[in-house]
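Chemist: Structure, please.
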Amino acid sequence: MVETIMQQGLTELSAERVFRPLGLTRTSYVWQPAFDANYAIGYDEQGQPLPKRRRTKAGAAGSLETTPADYATFLAAVMQGKGLSSAAKAEMIRAQVRIPYQAQFGPLATVAAPDSNRTIQLSYGLGWGTFESPYGPAYFKEGHDDGWENHSVVFGNRNKALLLLSNSSNADKLFRELLEKLLGDQTTPWQWENYVPYNHPTD
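Modeler: As a prediction, this is how the structure comes out:
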């Protein structure tokens, strides 16, 4: 829809409106030749390396290539409202659609959720998930693919955020504990996101 209205492709739009203004030199929706000199590969659940996908077609839902430094810069810019009017940012992170189901994917994605979802008012904004926490409203973005698990969350009233980017299909098992230990966050809907907690080995 955006491409049709703007008469410009996602790759060009994102670079012109977001990546270049923020100085994100290692970020693109398609593979760039400059990335060949330095990139990570993903690892599956058994710890085996996976072939690197070099996408040539932009896909808003999952083709983004970036680095921890670039994405942290982007996340800080969103927090500070850089390039956004106050009204636009408020609309972006406002709860737009309630999430009433137990899981984001799989068979439980159509099963009614317990009261915990309603308690935190779990919802979608515009491009972000939203929920209410003891620290005030929060917004988050997560993503995954074979060999990759990522999560970011912002608590605007505290001016705090956490960014987790990983190249392992097993990393999401650590996310709940990291959120609790580093931010004191016990509200993120880890069950809905299927962040199955890591089981510590017993001695």
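Chemist: okay, CA-based contacts and neighbour counts for the rest of this
Modeler: Will do.
Chemist: which residues does G143 contact?
Modeler: Under the criterion of C-alpha atoms under 8 Å, 6 or more residues apart in numbering, the contact list for G143 reads 62, 149-151.
Chemist: quick one: which helix or strand includes it?
Modeler: Using DSSP states H and E, G143 sits in strand 136-145.
Chemist: buried stuff in that strand?
Modeler: Of all the residues in strand 136-145, those buried under the rule 16 or more other C-alpha atoms under 10 Å are 137-140, 144.
Chemist: quick revisit: highest neighbour count among the contacts of G143?
Modeler: Neighbour counts for the contacts of G143 were taken using other C-alpha atoms under 10 Å; the highest belongs to E149, with 21 neighbours.
Chemist: can you pull out the strands in this protein?
Modeler: With DSSP state E as the definition, the chain shows strands at residue ranges 97-98, 123-124, 129-133, 136-145, 148-155, 160-166.
Chemist: tell me the angle the fourth one makes with strand 129-133.
Modeler: Between strand 136-145 and strand 129-133, the angle comes out at 140 degrees (axes from the mean of the first three to the mean of the last three C-alpha atoms, to 10 degrees).
Chemist: got the angle between strand 136-145 and strand 148-155?
Modeler: Taking the same axes, to 10 degrees, one finds strand 136-145 and strand 148-155 inclined to each other by 170 degrees.
Chemist: okay, the buried residues of strand 136-145 in a markdown table with distance to S86 next?
Modeler: Shown next, in a markdown table, are those (distance: C-alpha to C-alpha, whole Å):
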| residue | distance to S86 |
| --- | --- |
| P137 | 16 |
| A138 | 16 |
| Y139 | 16 |
| F140 | 19 |
| H144 | 30 |
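Chemist: To check against the first, give me the structure of this:
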Amino acid sequence: MKKISCAVILLLAFTHAFSQEKKIKSFADEYGIQGLQLVYVKGNKTQAYNIGTVNKGSDKKVSSNTIFEAASLSKCVFAYTVMRLYDSGIISLDTPLLHYTGSYERFDPKDARYAKITARMVLRHTTGLPNWGDDKGARLLFTPDSCFSYSGEGYVFLQKAVEKLTRKSLNDLAQEEVFTPFKMTSSSYVWESKFDTVSAFGNSPGAINRHKNANAAYSLLTTAHDYTLFLQALLAGQGLKPATRQLMFEKSSSGTRFDHPIIEANQHIDWGLGVGLQQNELGKSIWHWGDNGDFKGFFIAFPDRQEILVYFTHNPYGLNITADILNTFFGKQTWWQAQWLDYGFKSPKEIKALRAKLAKRGYSRAVEIVEKEKKNNPAYKLPEDDLNSLGYMLMSDNKKKEAAEVFKLNVNLYPNSANTYDSLAEAYEALDERELAIKNYKHSLELNPKNNNAAEHIKKLELLPL
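Modeler: Below you'll find the predicted structure:
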């Protein structure tokens, strides 16, 4: 009887895991996400899911060893490293960082406000620095410590201070303070030769060169398994004084962002030191997202429940499925992070229904299909941004003709939008329809004379031989 019971338990566990994998794959398929790496931990049980291939057109399967760009999840590992240095008395959280660096080439020396910026402000995103500046430097958006505004520039500035204080590179520090003690053998802030056959971005000279320099804000290369080891150590407070761990996990700034609309999610999102904070039906959690364009990543961890989920994708739409993934593993909840981040469609049900009809009746009938829907339901509406996103999803899947039909529908619904014509022009350009591309770029430029993208493309296309 005991053997039968064990067999039943194993069968149920396998069936549950298979069901979850099937759901994850369906979410990925909906957005054309070709591959995904995910780890879920509850207590002492770990589930790993490796789905699809490393990138489009590849037959190389994602495995637990596949290396992904962690993007901004890099910041959390660096934040932990800084807090270790704080515990050791090497850095103060409240001493102006210019005291350590002396100067910084990306700051305007005439603006005395830069001298206010501290490590604490960097870790809670209140420096006043932009996410990224330009080739002229990083100009302040507001007086430091007066508002929340997410900033990669701040992390790079703090990295410079830490490297000068310790006389060590970021990657050497991370190896000493994080990767080696937590046995994160597949993690580095810079390219390593051992990644040669396992990276999701390949090993071309261009790819290697792109990962040559360490950047605390976005350059971490890792796996979901390794990153889970880091989060388990972080939840346990390993290597930190209890009060320091608490500093990271308690509210240090509000999630109400500078120059962003006020939304309900702001009431449930705060920032600790190096991590985002959320309160929902399941309780308090720490979290962060990563967005390096084609690479997307996300983690959430509930300290009181000892539950962790980490996933990485090599796809621009990887964060569109965050809420669906979280509901699959934690049960249906309010995921304020997903609302705060605002990835995905604003009207997902309508877009899903439209896609089904387009697939069945043909993309060339898009305008006809929508006109019929509007006739049956005068309140029926498809957001401009949703249609634009759908068009670019099709473009990324090399379905250029279908994308053009969706962009044409968007032009039909929003004829006064410069962006709809710009997107349609891009599709025509991709289809080598030179005259149609120029025509639509020009229409976009008429509606928005500041559309430099359209002006540049017109110039380039007009130089091409007929």
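Chemist: So after superposing, what's the score?
Modeler: Structural agreement between the two chains, given as a TM-score (TM-score structural alignment, normalised by the length of the first structure), stands at 0.83; 186 aligned residues with a C-alpha RMSD of 2.0 Å.
Chemist: So which residues of the first structure form helices?
Modeler: If you assign secondary structure with DSSP state H, the helices in the first structure sit at 2-6, 10-14, 20-22, 68-80, 86-92, 115-119, 172-183.
Chemist: Count the residues that sit near K183 of the second structure.
Modeler: By the criterion of other C-alpha under 10 Å, K183 of the second structure has 13 neighbours.
Chemist: which residue in the first structure lines up with it?
Modeler: K183 of the second structure is assigned G23 in the first structure as its aligned equivalent, the criterion being TM-score structural alignment.
Chemist: That match and A72 of the first structure: what is the separation?
Modeler: G23 of the first structure sits at a distance of 12 Å from A72 of the first structure (criterion: C-alpha to C-alpha, to the nearest Å).
Chemist: gap between stretch 400-411 of the second structure and the chain center?
Modeler: 26 Å (C-alpha atoms, centre = their mean, to the nearest Å).
Chemist: Which stretch of the first structure lines up against that stretch?
Modeler: Counting by TM-score structural alignment, stretch 400-411 of the second structure sits on no residues of the first structure.
Chemist: Same question for stretch 235-249 of the second structure.
Modeler: Residues 79-93 of the first structure are where stretch 235-249 of the second structure lands when matched by TM-score structural alignment.
Chemist: and that stretch, how far from the chain's centre?
Modeler: On C-alpha atoms, centre = their mean, the centre of stretch 79-93 of the first structure falls 17 Å from that of its chain.
Chemist: Give me the contact list for it.
Modeler: By C-alpha under 8 Å, 6+ apart, the list of residues contacting stretch 79-93 of the first structure from outside reads 78, 125-130, 139, 154, 156, 159.
Chemist: Highest neighbour count among these?
Modeler: Of all the contacts of stretch 79-93 of the first structure, the highest neighbour tally under other C-alpha under 10 Å goes to T130, namely 30 neighbours.
Chemist: Translate that residue into the numbering of the second structure.
Modeler: Correspondence of T130 of the first structure to the second structure, assessed by TM-score structural alignment: L277.
Chemist: And stretch 330-343 of the second structure, end to end?
Modeler: Stretch 330-343 of the second structure has an end-to-end distance of 20 Å (criterion: C-alpha to C-alpha).
Chemist: Pull out the buried positions in that stretch.
Modeler: Buried residues in stretch 330-343 of the second structure, defined by neighbour count with 16+ other C-alpha under 10 Å: 334-340.
Chemist: Out of the helices of the first structure, flag the one nearest R98 of the first structure.
Modeler: helix 115-119 (8.6 Å; C-alpha to C-alpha).
Chemist: And that closest one, what's buried?
Modeler: When neighbours are counted by 16+ other C-alpha under 10 Å, the buried residues of helix 115-119 of the first structure are found to be N117.
Chemist: ok, now which ones touch Y40 of the second structure?
Modeler: When contacts are counted by C-alpha under 8 Å, 6+ apart, Y40 of the second structure is found next to 46-48, 307-310, 329.
Chemist: Apply 10 Å and report the result again.
Modeler: With contacts defined as C-alpha atoms under 10 Å, 6 or more residues apart in numbering, the neighbours of Y40 of the second structure are 46-49, 224-225, 228, 299-301, 307-311, 329.
Chemist: cool, and A77 of the first structure?
Modeler: Shown in contact with A77 of the first structure (C-alpha under 10 Å, 6+ apart): 18, 22, 71, 83-84.
Chemist: Report the two of these separated the most.
Modeler: Within the contacts of A77 of the first structure, two members stand farthest from each other by C-alpha to C-alpha: Y71 and L84, at 17.0 Å.
Chemist: Looking at those two, which has the bigger crowd around it?
Modeler: For the pair Y71 of the first structure and L84, the greater number of neighbours falls to Y71 (19 against 13), based on other C-alpha under 10 Å.
Chemist: I figured the more buried one hits K141, correct?
Modeler: No. In this structure Y71 of the first structure lies outside contact range of K141 using C-alpha atoms under 10 Å: 11.6 Å.
Chemist: So for the two, which residues contact both of them?
Modeler: Counting by C-alpha under 10 Å, 6+ apart, the residues touching both Y71 of the first structure and K141 are 152, 163.
Chemist: Now render the helices of the first structure as JSON lines, adding distance to A109 of the first structure.
Modeler: Supplementary listing: those in JSON lines, determined by distance: least, C-alpha to C-alpha, whole Å:
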{"stretch": "helix 2-6", "distance to A109 of the first structure": "28"}
{"stretch": "helix 10-14", "distance to A109 of the first structure": "29"}
{"stretch": "helix 20-22", "distance to A109 of the first structure": "36"}
{"stretch": "helix 68-80", "distance to A109 of the first structure": "28"}
{"stretch": "helix 86-92", "distance to A109 of the first structure": "24"}
{"stretch": "helix 115-119", "distance to A109 of the first structure": "13"}
{"stretch": "helix 172-183", "distance to A109 of the first structure": "18"}
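Chemist: Contact partners for G42 of the first structure?
Modeler: For G42 of the first structure, the set of contacting residues under the criterion of C-alpha under 10 Å, 6+ apart consists of 48-53, 145-149, 166-169.
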